[in-house]
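J.: Let's see this in three dimensions:
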Amino acid sequence: MKKGIALFFATAFATSVAMAGHHTIHWGYSGHGGPEHWGELSDDFKMCMIGRNQSPIDIRTDTAYQTKLPAIGFDYHTPTKDVVDNGHTEQVDIEAGSGITIDGIRFELKQFHFHTPSENRIDGKSFPLEAHFVHADEHGNLAVVALMFKYGKTNPVLAKIWNKMPKHAGKKHHLTMTAEDVQHLLPKNRAYYRFNGSLTTPPCSEGVRWFVLKHPVTVSKAQVRKFARILGFANNRPVQPINARVILK
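T.: Model (predicted):
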């Protein structure tokens, strides 16, 4: 993946339109622009149809390969900037400087955004909400940390984001959240499943490192309803075939 393309999708992971040649390609989650048609909308999106390492997936824990995975080196120490309705999700942009270290490589946190219901599944189970923390290294390679939410108590960090969510595509609101707030979204136990995958939105580029946290955090039913109401549609791509990939646990 070329650096410019990778960084574009790291900072605008799911835009309301995608540019292909001289045309604006509209895509979405239903109808003629839905996931089953993404690969037909543009030559630039063909990977959505022909890719062999696509995301999301259903993580089957009984067949995942047991190994000693290294801890992800989380270093989130910068505040948020804005929350943006980009037409496909609500996305929180982060001030530069935060990131993770994995495989001896530093990946900078660009943004995080949400999907309802969850895109990835664990042993066939879907979750009401999933967050994707999108990171890029200096060469534009991407690493995504996925966090699942289960129904339970109101999530105080989400409440701060939800209170600032724009209600119209293309709008953004300034969001004042500390680095500690962002850290508190994550569970204390940060064990994870790992696999190689892709962007879950067009152009579905592959070569993305995926880290799905094993332990969910809570979200209230009212919070999920509010997100779904503002977004207006389910924004989850269906799970994709695992093919020959190995899932590590």
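J.: make it CA atoms for all contacts and neighbour counts henceforth
T.: Noted.
J.: Which residue is the nearest non-sequential neighbour of residue 107?
T.: Closest residue to residue 107 apart from its sequence neighbours, by CA to CA, 6 or more residues apart in numbering: residue 137 at 4.2 Å.
J.: from memory the one you found sits against residue 103, does it?
T.: No. With contacts counted by CA atoms under 8 Å, residue 137 stays clear of residue 103, the gap being 11.5 Å.
J.: burial count for the closest residue to residue 127 other than its chain neighbours?
T.: In this structure, residue 127 finds its nearest non-sequential neighbour in residue 118, 5.1 Å apart by CA to CA, 6+ apart. As a burial measure, residue 118 scores 25 neighbours (other CA atoms under 10 Å).
J.: quick one: residue 118 from residue 149, how far?
T.: Using CA to CA, to the nearest Å, residue 118 is found at 8 Å from residue 149.
J.: Same question for residue 159.
T.: Residue 159 is 14 Å from residue 149, by CA to CA.
J.: Neighbour count: these two, which is higher?
T.: The neighbour count for residue 159 versus residue 149, taken as other CA under 10 Å, is higher for residue 149 (23 against 14).
J.: So between residue 137 and residue 103, which is more surrounded?
T.: Between residue 137 and residue 103, counting by other CA under 10 Å, residue 137 is the more crowded of the two (20 against 9).
J.: which ones are touching that one?
T.: Neighbour list for residue 137: 105, 106, 107, 108 [criterion: CA atoms under 8 Å, 6 or more residues apart in numbering].
J.: Kindly report the same for residue 152.
T.: 218, 219, 220, 221.
J.: Also this sequence, please, to line up against the first:
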Amino acid sequence: MLVKPIRLKLIACMFAALPLYSAASEWSYSGHSAPDHWAMLDANGNYSTCAKGTHQSPIDIPSASAKHINAASASLGIDYQRSPLDVVNNGHSIQANVAGDSRLEFQGKTYKLLQFHFHSPSEHLYNGKRFPMEMHWVNQASDGSLLVIAAMIKSGEKNAQFEHIWNKILPQKKGEHIQISQAQAPDLGRILPSVSKHFFYKGSLTTPPCTEGVQWVLFEQPLQLSADQISAFQSIFTGNNRPASAINQREIDED
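T.: Modelled structure (predicted):
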């Protein structure tokens, strides 16, 4: 999210956000390349924040102690649209790179939607409760700063927005890409809960290089996928969640 200094910084941020993983310092969720070892996997120290960072994600959200703020102070406006998708199995998750002009505004700054991806089980917890899955929408502003929208996923009704492409959107093999046209793609604006409060906090990417300074916005109301839809993802990826990090006296806000 690198050419001239400013452009190089933006590109380096984008790579961290997408993310595009380096085979030279490959990481995973188990064994000798599990989260506890991420900081040691890159000889150049690029992953050191994974161990030394003090504002890491995910966390266990303590809703009872969240600071209530005026909803207007959050000023969250989401304008996600139906857009063509490049869906890839990157070996760590199913990631959909988003074309088009989906964006959001938060506290007066505009962020463009780059991609969305999934974790199972959820990375964040709500009062110690973990969900079967979690979905992340990664957004980037023109200055390179990142904002991640997150929603927990629980088992329930079949998700109609994903239903007609769920088999296509889940490439089975690492490196496999599937192109989804705009007409076939889900309406991203209709996937997010229509009515929900939110948690806000400052954290990091949940994958190497664990870059901090990421604004997190978490929907309190979970999404629903059917048991079959959840199982379809878990047949490819399960346990692709980073353990919760210490809050370290960070402020957690709730609108």
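J.: re the thing from before, shared neighbours of residue 118 and residue 149 of the first structure, which are they?
T.: 127, 128, 129, 130.
J.: what's the matching residue for the first one over in the second structure?
T.: For residue 127 of the first structure, the aligned position in the second structure is residue 131, judged by TM-score structural alignment.
J.: doesn't residue 119 make contact with that match?
T.: No. With contact defined as CA under 8 Å, residue 131 of the second structure does not reach residue 119; the gap is 10.0 Å.
J.: quick one: which of these two has more around it?
T.: Set residue 131 of the second structure next to residue 119 and count neighbours by other CA under 10 Å: residue 119 wins out with 26 against 19.
J.: got a list of what the counterpart of residue 110 of the second structure in the first structure touches?
T.: Under the alignment (TM-score structural alignment), residue 110 of the second structure pairs with residue 106 of the first structure. Residue 106 of the first structure makes contact with 99, 100, 137, 138, according to CA under 8 Å, 6+ apart.
J.: Most widely separated two among these?
T.: Spatial extent of the contacts of residue 106 of the first structure (CA to CA) is set by the pair 100 and 138 at 12.5 Å.
J.: show me where the stretch 1-150 of the second structure has strands.
T.: Taking DSSP state E, counting those that start in this stretch, the strands of the stretch 1-150 of the second structure run over residues 60-61, 67-68, 76-79, 85-89, 94-98, 103-106, 109-119, 125-126, 133-141, 146-155.
J.: For the closest residue to residue 18 of the second structure other than its chain neighbours, give its distance to residue 244 of the second structure.
T.: In this structure, residue 18 of the second structure finds its nearest non-sequential neighbour in residue 115, 6.4 Å apart by CA to CA, 6+ apart. Distance, residue 115 of the second structure to residue 244 of the second structure, using CA to CA: 23 Å.
J.: Look at these two and report which has more neighbours.
T.: Comparing residue 115 of the second structure with residue 244 by neighbour count (other CA under 10 Å), the higher total belongs to residue 115, at 22 against 16.
J.: counterpart of the longest strand along the second structure in the first structure, which residues?
T.: Across the second structure, the strand with the greatest residue count (assigned by DSSP state E) is strand 212-225. The aligned range for strand 212-225 of the second structure in the first structure is 206-219, by TM-score structural alignment.
J.: any residues touching the matching stretch, and which ones?
T.: The set of residues external to stretch 206-219 of the first structure that reach it, using CA under 8 Å, 6+ apart, is 1, 47, 51, 53-54, 129, 141-155, 158, 185-187, 189-199.
J.: Just the buried ones out of those, please.
T.: 47, 51, 53-54, 129, 141-151, 155, 158, 185-187, 190-199 (16 or more other CA atoms under 10 Å).
J.: neighbour count winner among residue 100 and residue 138 of the first structure?
T.: The neighbour comparison of residue 100 of the first structure against residue 138 (other CA under 10 Å) goes to residue 100, with 20 against 12.
J.: contacting residues for that one?
T.: Listed by CA under 8 Å, 6+ apart, the contact partners of residue 100 of the first structure are 72, 73, 74, 75, 76, 106, 107, 108, 109, 135.
J.: can you pick the most crowded of the residues you listed?
T.: Among the contacts of residue 100 of the first structure, the one with the most neighbours (other CA under 10 Å) is residue 109, at 29 neighbours.
J.: on that earlier part again, the second structure: which residue goes with the residue nearest to residue 107 of the first structure?
T.: Using TM-score structural alignment, the partner of residue 137 of the first structure in the second structure is residue 141.
J.: Same check on residue 3 of the first structure?
T.: Matched by TM-score structural alignment, residue 3 of the first structure corresponds to residue 10 in the second structure.
J.: same check, this time on residue 194 of the first structure
T.: By TM-score structural alignment, residue 194 of the first structure lines up with residue 200 in the second structure.
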